[in-house]
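Peer 1: pasted the sequence and its predicted model underneath.
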Amino acid sequence: MIAAAKITLLALAILLLIATVLPFVRSPYWWVRMFDFPRAQIAVGMLVVLGLYGIVNLGVAQAKPYEWVVFALLGLGTLYQVARMAPYTPLASVQTVDASDGVDRERRLRFVVSNVLMENREIDRWVRVVRAEDPDVIAAVETDAWWAEQIREALEADYPHAIEAPQDDTYGMLLYSRFPLLDAEIRHLVEDSVPSIFTRAELPSGDTVQIVLLHPRPPRPDIQQNSTWRDAELVLAANEVQDLDPPIMVAGDLNDVAWSRTTRLFQELSGLLDPRIGRGLFSTFHADHWYLRYPLDHVFHSDDLTLVELRRLDSIGGDHFPMLIELALEEGREREQDTPDAEADDREVAEEMVEDAAEEKAEETSAEQHEREREDQ
């Protein structure tokens, strides 16, 4: 019995170590990228295996040399997983500084971003949660025509400015604002079926804040969908942001975790700050399973914006929690904030991601063309 337990624990230890090492591989395959997500779960699993193995052995003195090696690696793996998440805890220094006391309300932007879950029909619950926060701008993704109609009816009296791109494939997005929305564009950075919104919100002070709303495709094991499209969209969005005039805010369900290589690359290429660093994980998915939650919904911003408030909101009946952020425009405080910057190697990796997406798109287009030609024969 003890021998069987030890073999089982050793097998689990090896699997957890593989799950820790796989994200080092620069590959878009879903079975690699999926292990970017559960760092907390892997760390807890490692601690549990270590504890159980200690109990089974009744002390490390009975462990064999190869077992020492495996469980020393397991301990190092636990430390590594914790270290990757540590910046998103109050133990780290904040990347976004708090707004000054008494900053002019007319130079603030209060924003809610929410993945509604397209099949979710609890519109009253969504409206109640969002309205309770009194936001200036509301972004909703994974929205179809039904959601667009329902939200429009509920909000248009107070939020007369809107950009709507509803779709029935879970990639629709909507943006509603109290403030005028200038130079509004619905763009398709990588795929014709995946929109993004670019616009500027005009604050009561007369200042404008550039808003970019994203919702790229995720890596999905159920349909063997790799991360190629998501990675390329984040890189292209970061490149676009570099050419925009600040202040800038990028938000959305990026289908990526805060600590991943791709999210870090997005920050370094765009030069935007993450207000969660030094404050918390703010895990938004999955709303129904506390043991499987990841920070998938993001807000990044330029260094002339400071933080008034950041909070995860209550459940809206879908699989994501909404996020609330309030930012203040404070020129002159840029030096207080550590702006990320990309190195030459990072830019090379980014170029490769875009090239991979272009090649995959060309292959898909060619395959579709051949299929049409075969059908016409």
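Peer 2: Arrived safely, thanks for sending.
Peer 1: C-alpha from now on. contacts and neighbour counts both.
Peer 2: OK.
Peer 1: skipping adjacent residues, who's closest to residue 356 in space?
Peer 2: residue 228 (6.8 Å; Cα to Cα, 6 or more residues apart in numbering).
Peer 1: cool, and residue 301?
Peer 2: residue 249 is the one closest to residue 301 (Cα to Cα, 6+ apart), at 4.3 Å.
Peer 1: tell me, how many residues neighbour the one you found?
Peer 2: Look at residue 249: counted by other Cα atoms under 10 Å, it has 21 neighbours.
Peer 1: hang on, it in a helix?
Peer 2: No. Under the criterion used here (DSSP: H, G, I helix; E, B strand; the rest coil), residue 249 is strand, not part of a helix.
Peer 1: shouldn't it be in contact with residue 302?
Peer 2: Yes. Between residue 249 and residue 302 there is a contact at 6.7 Å, judged by Cα atoms under 8 Å.
Peer 1: intersection of neighbour lists for these two?
Peer 2: By Cα atoms under 8 Å, 6 or more residues apart in numbering, residue 249 and residue 302 have no common neighbours.
Peer 1: next secondary structure after the helix or strand containing residue 149?
Peer 2: In the assignment (DSSP states H and E), residue 149 maps to helix 145-155. Using DSSP H and E, the helix or strand that follows helix 145-155 in sequence is strand 161-165.
Peer 1: can you give the contact residues for the helix or strand that that next one is followed by?
Peer 2: Counting by DSSP H and E, the next helix or strand C-terminal to strand 161-165 is strand 173-177. With contact meaning Cα under 8 Å, 6+ apart, strand 173-177 is reached by 136-143, 148, 155, 159-167, 195-196, 201.
Peer 1: with stretch 210-223 instead?
Peer 2: Residues contacting stretch 210-223 (Cα under 8 Å, 6+ apart): 29-31, 33-34, 139, 141, 171, 194-201, 225-227, 229-230, 233-234, 244-256.
Peer 1: mark which of these are buried, thanks.
Peer 2: By neighbour count, with 16 or more other Cα atoms under 10 Å, the contacts of stretch 210-223 hold 29-31, 33-34, 139, 141, 171, 194-201, 225-227, 229-230, 233-234, 246-256 as buried.
Peer 1: so where do the helices sit in the stretch 251-377 of the chain?
Peer 2: Counting by DSSP state H, counting those that start in this stretch, the stretch 251-377 of the chain has helices at residues 261-270, 344-376.
Peer 1: ok, which of those helices comes nearest residue 73?
Peer 2: Among the helices of the stretch 251-377 of the chain, the nearest to residue 73 by Cα to Cα is helix 261-270 (22.3 Å).
Peer 1: what about versus this one:
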Amino acid sequence: MLRILVFALAALAATGTALSLLTSYRWYIRMWDFPRLGLMVLALIALVLAIPILSGWARAIVVAAMLLVVGWQGFRIYPYTPLAKTEVAQAVINKENCISAFSFNVLQTNRDYQRTIDLIDREDPDILLLLETDEGWEKALKPVIDRYPHRQSAPLPNLYGLIFLSRLPVEDAEITWLIDTETPSVFATISTGAGAKFRYIGLHPRPPQPGEDTAKRDAEIAIAARHAKLTDLPVLAMGDFNDVAWSRTSQMFKRIGGYLDPRIGRGLYATFPANLPGLRWPLDHLFMSPDFTLVQMKVLENVGSDHLPVAATVCLAPRAAKVLNDEPEKPDAADRKDMILSIRDGKKAAIEEGTASGEKAPKP
């Protein structure tokens, strides 16, 4: 019985790791981007059990395979641990240029509105991005919404509604449908208290799941990367990307957009699933151009959603930040090709499904 358990654990860890190496939009392949920590734990358990339980070639093969799995998964996760070097400096530079931002997938079916309202009241962010908001959520949040002078909302019944709020001056906030008519995104030009301008991007594409491959998701992420690349302003990107930080698509997004990730060297900041602390993945993101420093970033408590909220305070200080921060990793030809193909294939998938929006991304 224990032998069967060892083989089952080893097969699952090895198969998931092998599938995660493939380049594909298929949901049953891309889903293996997510549980890297879980696969590494399974491989460690199989490794520890294999040594006393198996023998001969069976033990040698399982031990070797599990060492490879642990090594590979550990390599992918390592940057998101305190053992790695940070790439975003922690510093307060000119408080008038510091911004507090909050992003939360509320879970549309979660009707415990008050817990979310109380959390927002406590955190009191300058910029607020709420996802999966329908008309019920918009109505319940009216006291919060009314406090913010700049508002954009797209209440939807399909798990992809969005509310964007800012107390900071906003020039041209726009909710747009980058690929299809079902998943809105928000783009805005915002000014700090001292008048420094930056671009804000809020995303919530669809996740890989049965019947939903990742072509459209990857296209939305690629368009946002291209937008950041083309704009002359600093950029702050947040949201539930339905993708993990270490995936091929997120790494392409980071390099093409010239972003830094404040989680690198600090921790996973895992947010989903909220009710399984040991098995969470970092689905809710904060990326920034190298013009920002980090004051703090935190994952907040569970208030009834399947996601945990993310709150951060950053300071826009281009000259100082570019000295204190690491240089963004440069994209290569493979990244540029991946971006172009992702946008093309995502648009094609939306057309084939009859959901194409026909819209273009806002001007950088």
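Peer 2: That came through fine. The shown structure was predicted, so the numbers you read here are calculated from the model rather than taken from an experiment.
Peer 1: one step back: the helix holding residue 149 of the first structure - contacts with which helices or strands?
Peer 2: helix 123-131 (3 or more Cα pairs under 8 Å, 6 or more residues apart in numbering; DSSP states H and E).
Peer 1: would you check the span in the second structure matched by the helix it packs on?
Peer 2: Per TM-score structural alignment, the counterpart of helix 123-131 of the first structure in the second structure is residues 113-121.
Peer 1: with the first structure overlaid, report how far the matching stretch is off on average.
Peer 2: By mean Cα distance after the TM-score superposition for the first structure, the fitted stretch 113-121 of the second structure averages 1.3 Å away from its aligned residues in the first structure.
Peer 1: re earlier: and the residue nearest to residue 301 of the first structure, what does it touch?
Peer 2: Counting by Cα under 8 Å, 6+ apart, residue 249 of the first structure makes contact with 209-212, 299-302.
Peer 1: so what's residue 333 of the first structure up against?
Peer 2: Shown in contact with residue 333 of the first structure (Cα under 8 Å, 6+ apart): 303-304.
Peer 1: aligned to the residue nearest to residue 301 of the first structure, what sits in the second structure?
Peer 2: Residue 249 of the first structure maps onto residue 236 in the second structure, by TM-score structural alignment.
Peer 1: what do you get for residue 179 of the first structure?
Peer 2: Using TM-score structural alignment, the partner of residue 179 of the first structure in the second structure is residue 168.
Peer 1: so that match makes contact with residue 190?
Peer 2: Yes. Here residue 168 of the second structure reaches residue 190: they are 6.6 Å apart, a contact under Cα under 8 Å.
Peer 1: residue 344 of the second structure matches what in the first structure?
Peer 2: Under the pairing rule here (TM-score structural alignment), the equivalent of residue 344 of the second structure within the first structure is residue 355.
Peer 1: residues contacting that match?
Peer 2: Per Cα under 8 Å, 6+ apart, neighbours of residue 355 of the first structure: none.
Peer 1: next one: residue 318 of the first structure
Peer 2: Per Cα under 8 Å, 6+ apart, neighbours of residue 318 of the first structure: 115-117, 120, 287.
Peer 1: from those residues, pick the one nearest residue 72 of the first structure.
Peer 2: Nearest to residue 72 of the first structure among those: residue 287, at 34.7 Å, using Cα to Cα.
Peer 1: just give me the match in the second structure for the closest one.
Peer 2: Applying TM-score structural alignment, one finds that residue 287 of the first structure aligns to residue 274 in the second structure.
Peer 1: hang on, the earlier thing: just give the number of residues close to the residue nearest to residue 356 of the first structure.
Peer 2: If you count neighbours by other Cα under 10 Å, residue 228 of the first structure ends up with 23.
Peer 1: and it, how far from residue 237 of the first structure?
Peer 2: 14 Å (Cα to Cα, to the nearest Å).
Peer 1: now do residue 136 of the first structure
Peer 2: Taken as Cα to Cα, the span from residue 136 of the first structure to residue 237 of the first structure is 24 Å.
Peer 1: mark which of the contacts of strand 173-177 of the first structure are buried, thanks.
Peer 2: Applying 16+ other Cα under 10 Å to these flags 136-143, 148, 155, 159, 161-167, 195-196, 201 as buried.
Peer 1: run through who's touching the match of helix 123-131 of the first structure.
Peer 2: Under the contact criterion Cα under 8 Å, 6+ apart, stretch 113-121 of the second structure has outside partners 106, 137, 140-141, 144, 303-304.
Peer 1: sorry, back to before: distance from the helix holding residue 149 of the first structure to the middle of the chain?
Peer 2: Relative to the chain's own centre, helix 145-155 of the first structure is displaced by 25 Å; criterion: Cα atoms, centre = their mean, to the nearest Å.
Peer 1: and stretch 84-103 of the first structure, by the same measure?
Peer 2: Relative to its parent chain, stretch 84-103 of the first structure has a centroid offset of 18 Å by Cα atoms, centre = their mean.
Peer 1: wait, residue 120 of the first structure sits on residue 317?
Peer 2: Yes. With contact defined as Cα under 8 Å, residue 120 of the first structure counts as touching residue 317 (6.6 Å).
Peer 1: more neighbours: those two, which one.
Peer 2: Taking neighbours as other Cα under 10 Å, residue 120 of the first structure and residue 317 compare with residue 317 leading, 18 against 14.
Peer 1: what lines up with the more buried one in the second structure?
Peer 2: Under TM-score structural alignment, residue 317 of the first structure pairs with residue 304 in the second structure.
Peer 1: what's the answer for residue 9 of the first structure, then?
Peer 2: Under TM-score structural alignment, residue 9 of the first structure pairs with residue 6 in the second structure.
Peer 1: is it true that that match lies in a strand?
Peer 2: No. Counting by three-state DSSP, residue 6 of the second structure is not part of a strand but helix.
Peer 1: okay, which residue is most central for the second structure?
Peer 2: What sits nearest the mean C-alpha location of the second structure, by Cα atoms, centre = their mean, is residue 285, with 3.5 Å.
Peer 1: residue in the first structure matching that residue?
Peer 2: Using TM-score structural alignment as the criterion, the counterpart of residue 285 of the second structure in the first structure is residue 298.
Peer 1: burial check on residue 180 of the first structure, number of neighbours?
Peer 2: 17.
Peer 1: what's the burial count for the residue nearest to the match of residue 9 of the first structure when sequence neighbours are not counted?
Peer 2: Leaving aside its chain neighbours, residue 6 of the second structure sits nearest to residue 46 (5.2 Å; criterion: Cα to Cα, 6+ apart). When neighbours are counted by other Cα under 10 Å, residue 46 of the second structure registers 24.
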